[in-house]
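Asks: Got a predicted model here, sequence first, then my questions.
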Amino acid sequence: MSTALAAVPSFAEELEEDELVAEEEMIFEEEEEEEEEEIIIVPTFSDVGVDYFAFGAIEYLAGLGLLEGSNGKFNPKAPIKRSEIAKIIALDKGYKAPPSYVIKARDITTKHWAYDYMAALEREKVLVGSDGLIRPNDNITRAELAVLLNRAYNYAQPPRFYSFTDVRHSHWAYHSINKLATNGITAQGGSAFNPNAQVTRAEFALFLARTLDDRFKH
């Protein structure tokens, strides 16, 4: 009876196998290092860090070309002006007034930087002045913004009305404020809405981001 002898690998074969194993281990270690690398997020604006409450909303709108800052800063806590809002909404909605359109309001001229945007929103009946004034350089209150956003984005009718401690049913912006609450644009009642408080640039960014993308809602 003959006994079969197992093939013994040569020194060259053993060396080649060791090199392959070492190469595979090196590749595996490199892959592990790549997986462990942190994803570094570079904020668009130097004064809006990743931990800021409206960071995502501001980055989102900046990416859409709707928000811009000055000298690399956004100034999130500064009040936002009616003219600034007019520009942002006009750009988002694609509103444009024909060259022949003349603003009815008497407190703005064609020399104003936001004249075309204000004209577009007035023509669409989104921005309506009182007493013949459109107040382009004024800051905007939370109640005024609620009305303006409702005119521009036509939120769904609320199935119920939320109760804010400082917004009575007789308030002139009551229905607009409730639409914002029902549609997840702002807090859903039970607390104060602060209708007369001025809206900051960060707050406006959050309201608009929630309007355009449900991911930013509560």
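Replies: Done, it's in.
Asks: going forward, measure contacts between C-alpha atoms and count neighbours the same way
Replies: Noted.
Asks: Surely K96 touches I89?
Replies: No - using CA atoms under 8 Å, K96 makes no contact with I89, being 10.8 Å away.
Asks: immediately after the helix or strand containing A57, which helix or strand?
Replies: Assignment of secondary structure by DSSP states H and E places A57 within helix 55-63. On the C-terminal side of helix 55-63, the closest following helix or strand by DSSP H and E is helix 82-93.
Asks: Run the chain-centre distance for that following helix.
Replies: Shown here is helix 82-93, whose average C-alpha point lies 14 Å from the average C-alpha point of the whole chain (CA atoms, centre = their mean, to the nearest Å).
Asks: List the buried residues of that helix.
Replies: Applying a neighbour-count criterion of 16 or more other CA atoms under 10 Å, the buried positions in helix 82-93 are 82-91.
Asks: which other helices and strands contact that helix?
Replies: Applying 3 or more CA pairs under 8 Å, 6 or more residues apart in numbering; DSSP states H and E, one finds that helix 82-93 makes contact with helix 115-123.
Asks: Check which element follows the helix it packs on along the chain.
Replies: Going down the chain from helix 115-123, the next helix or strand is helix 142-153, by DSSP H and E.
Asks: buried sites along that following helix?
Replies: 142-152.
Asks: Over to stretch 36-43?
Replies: Buried, per 16+ other CA under 10 Å, within stretch 36-43: nothing.
Asks: same thing with stretch 45-61?
Replies: Residues of stretch 45-61 classed as buried by neighbour count (16+ other CA under 10 Å): 45, 48, 54-61.
Asks: any idea how far A205 lies from E68?
Replies: From A205 over to E68 the distance is 11 Å, taken as CA to CA, to the nearest Å.
Asks: pretty sure L206 contacts L61?
Replies: No - under the criterion of CA under 8 Å, L206 lies out of contact with L61, with a separation of 9.3 Å.
Asks: list the contacts for the spatially closest residue to A78 that is not a sequence neighbour?
Replies: Taking CA to CA, 6 or more residues apart in numbering as the measure, A78 lies nearest to T200, with 5.3 Å between them; neighbours along the chain are not counted. Residues counted as contacts of T200 (CA atoms under 8 Å, 6 or more residues apart in numbering) are 76-80.
Asks: Would you mind measuring from T200 to E13?
Replies: Counting by CA to CA, the separation of T200 from E13 is 72 Å.
Asks: circling back: identify the farthest-apart pair in the buried residues of helix 82-93.
Replies: Of all pairs drawn from the buried residues of helix 82-93, the greatest distance, 14.3 Å, lies between R82 and L91 (CA to CA).
Asks: take a look at this one as well, against the first:
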Amino acid sequence: MKKTFLAGALSIACFTGGFGLQANAQENVDVASFIHPKQAVAATKQAQSMTYQDLYKTLVISKLAYEDKDMTLVTTKNNITLKISLQALLKVTEMSAQEQKEFKELFGDSIQMKFTPSGNAFKAEVYAQGKWQALDNADLNAFVGAIQEDNIDLKSGGYFTDTIGHWAEGYIQLLFQLDIINGTSATTFNPNGQVTRGQLVSMIFRGTGLDVNKDYEGPATYKDLANFPGAKEVAILEEYGLIEIFDGVNFEPYKPATREEMAFVTARYLESKDFDVSKVSKNNPFTDKNQMRQETVESIGLLKQLGVIDGANGQFNPKGNLTRAQFSKILTLTLMLVGADE
């Protein structure tokens, strides 16, 4: 069910622990009784102080750890609806046949929750016994405790109105929380905007864990970086051999990066993190392979075999550009690979 996540940093474990399932006929279902009590206690302060925006961030990041068939999340500007299947829960906890029967009597084949903003806070509801019912504090604490990632202190900001409901919102939010990407403003991200060469380098640089002040040893060989804010990042990655694909006299930081340039830099990043690429096939299956720069063919093949990139109709479109949303997914999947390998 769960995909490999960032080891040591983001091992999100939703609904782990035992479920003390207690079906009852009370008017409001006691959701807390279905969730491990230790999680409920741990989350008490978090749930009471969590804003709607922080709840949104928590949910979209948590969703990345689950397959679509196990968890669905629908976000709009008006509410958030979450559905977790019984089959998903059975993969992380033990339920007797009787407990499963009682669960189905209350929730059906999945547990559904809805969150609606109310000022800076929110109203939480669960769909049980055929109707939407309010979640009290104990229920909410139990739920938040089950999904909250202890290793992440959510940053302020990052509630991008133009990524709500976007297919890449989880990837974008995760990278924002890790200080790898920024918005185009306090409330927008421009997910469909093109990634420039400068942005590509900046995001890869932040993913490496390198430090501009400690790792900078001198300017890059490119002649057009005097007024570029990320000049030191470019210089450091050039020193490490990650951006050899940009082999001109000028770097052209504001020029949109191509898909093959992105693949080359991303593959070099994997190698720089001591990811063992020798065990992975570099077979490039794309039918437009003859349109790729020769030095990018294996990089694109490697990332394809690792499931980091894909194409359309058998083609990769190497000379095309990529969007900020697309690269957010690619970089997130790459970081997951590095975390799992470490």
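Replies: In hand now; what should we look at? Quick caveat, the model's predicted, so the values are computed rather than measured.
Asks: and the buried residues of stretch 45-61 of the first structure as TSV, adding distance to R160 of the first structure?
Replies: Supplementary listing: these in TSV, determined by distance: CA to CA, whole Å:
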residue	distance to R160 of the first structure
F45	39
V48	36
A54	28
F55	31
G56	29
A57	27
I58	30
E59	33
Y60	30
L61	30
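Asks: that older thread, checking the contacts of T200 of the first structure against the second structure: which ones persist?
Replies: With both residues aligned by TM-score structural alignment, their matches' CA atoms under 8 Å, the contacts of the contacts of T200 of the first structure that the second structure also has are 76-80.
Asks: For ChimeraX, what selects the buried ones among the residues you listed?
Replies: A single ChimeraX command is used to select the members of those judged buried by 16+ other CA under 10 Å:
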select :76,79,80
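Asks: and of the kept ones among the contacts of T200 of the first structure, the nearest to W113 of the first structure?
Replies: The shortest gap between W113 of the first structure and any of these belongs to I80, at 15.4 Å (CA to CA).
Asks: Could you find the counterpart of that closest one in the second structure?
Replies: Matched to the second structure by TM-score structural alignment, I80 of the first structure sits across from V195.
Asks: Could you give me the buried positions within the longest helix anywhere in the first structure?
Replies: The helix spanning the most residues in the first structure, taking DSSP state H as the definition, is helix 11-36. Within helix 11-36 of the first structure, no residue qualifies as buried by neighbour count (16+ other CA under 10 Å).
Asks: other SSEs contacting that helix?
Replies: Using 3+ CA pairs under 8 Å, 6+ apart, helix 11-36 of the first structure is in contact with no helix or strand.
Asks: give me every residue that touches the residue nearest the centre of the first structure.
Replies: Within the first structure, one residue has its C-alpha closest to the average C-alpha position: by CA atoms, centre = their mean, that is A57, at 2.9 Å. By CA under 8 Å, 6+ apart, the contact set of A57 of the first structure is 205-206, 209-210, 216.
Asks: ok, now with 6 Å
Replies: With contacts defined as CA atoms under 6 Å, 6 or more residues apart in numbering, the neighbours of A57 of the first structure are 205-206, 209.
Asks: Which of those fall in helices?
Replies: Judged by DSSP H, helices contain the following of those: 205-206, 209.
Asks: what's the neighbour count on the alignment partner in the first structure of A186 of the second structure?
Replies: Aligned against the first structure by TM-score structural alignment, A186 of the second structure finds its counterpart in N71. Neighbouring residues of N71 of the first structure were enumerated by other CA atoms under 10 Å; the total is 8.
Asks: what about I108 of the first structure, is that helix, strand or coil?
Replies: Reducing the assignment to helix, strand or coil with DSSP: H, G, I helix; E, B strand; the rest coil, the entry for I108 of the first structure is coil.
Asks: What does it correspond to in the second structure?
Replies: With TM-score structural alignment as the criterion, I108 of the first structure lines up with L225 in the second structure.
Asks: Also V126 of the first structure?
Replies: Per TM-score structural alignment, V126 of the first structure is aligned with L242.
Asks: separation between its match and L82 of the second structure?
Replies: Shown here: L242 of the second structure relative to L82 of the second structure, a distance of 40 Å by CA to CA.
Asks: These two: which is more packed in?
Replies: Neighbour totals were compared for L242 of the second structure and L82, and L242 leads with 23 against 18 (other CA under 10 Å).
Asks: Now name the helix or strand holding the closest residue to D166 of the first structure other than its chain neighbours.
Replies: When the adjacent residues along the chain are set aside, D166 of the first structure lies closest to A192, with 5.5 Å between them (CA to CA, 6+ apart). According to DSSP H and E, A192 of the first structure maps onto no helix or strand at all.
Asks: What's the match for A192 of the first structure in the second structure?
Replies: For A192 of the first structure, the aligned position in the second structure is Q315, judged by TM-score structural alignment.
Asks: Could you do T165 of the first structure as well?
Replies: Going residue by residue (TM-score structural alignment), T165 of the first structure aligns to T287.
Asks: End to end on stretch 40-50 of the first structure, go ahead and measure it.
Replies: Here the two ends of stretch 40-50 of the first structure are set 10 Å apart, with distance taken as CA to CA.
Asks: List the neighbours of it that are in contact with it.
Replies: Residues outside stretch 40-50 of the first structure that contact it (CA under 6 Å, 6+ apart) are 72-74.
Asks: Go through the residues you listed and name the one nearest E34 of the first structure.
Replies: G72 (31.0 Å).
Asks: Could you count how many residues lie near that closest one?
Replies: Neighbouring residues of G72 of the first structure were enumerated by other CA under 10 Å; the total is 12.
Asks: For it, give me its contacts.
Replies: Going by CA under 6 Å, 6+ apart, the list of residues near G72 of the first structure reads F45.
Asks: Now whatever residue of the second structure lines up with N139 of the first structure: closest residue in space, sequence neighbours ignored.
Replies: With TM-score structural alignment as the criterion, the equivalent of N139 of the first structure in the second structure is P256. Taking CA to CA, 6+ apart, and ignoring the residues beside it in sequence, P256 of the second structure has T196 as its nearest neighbour in space, at 3.9 Å.
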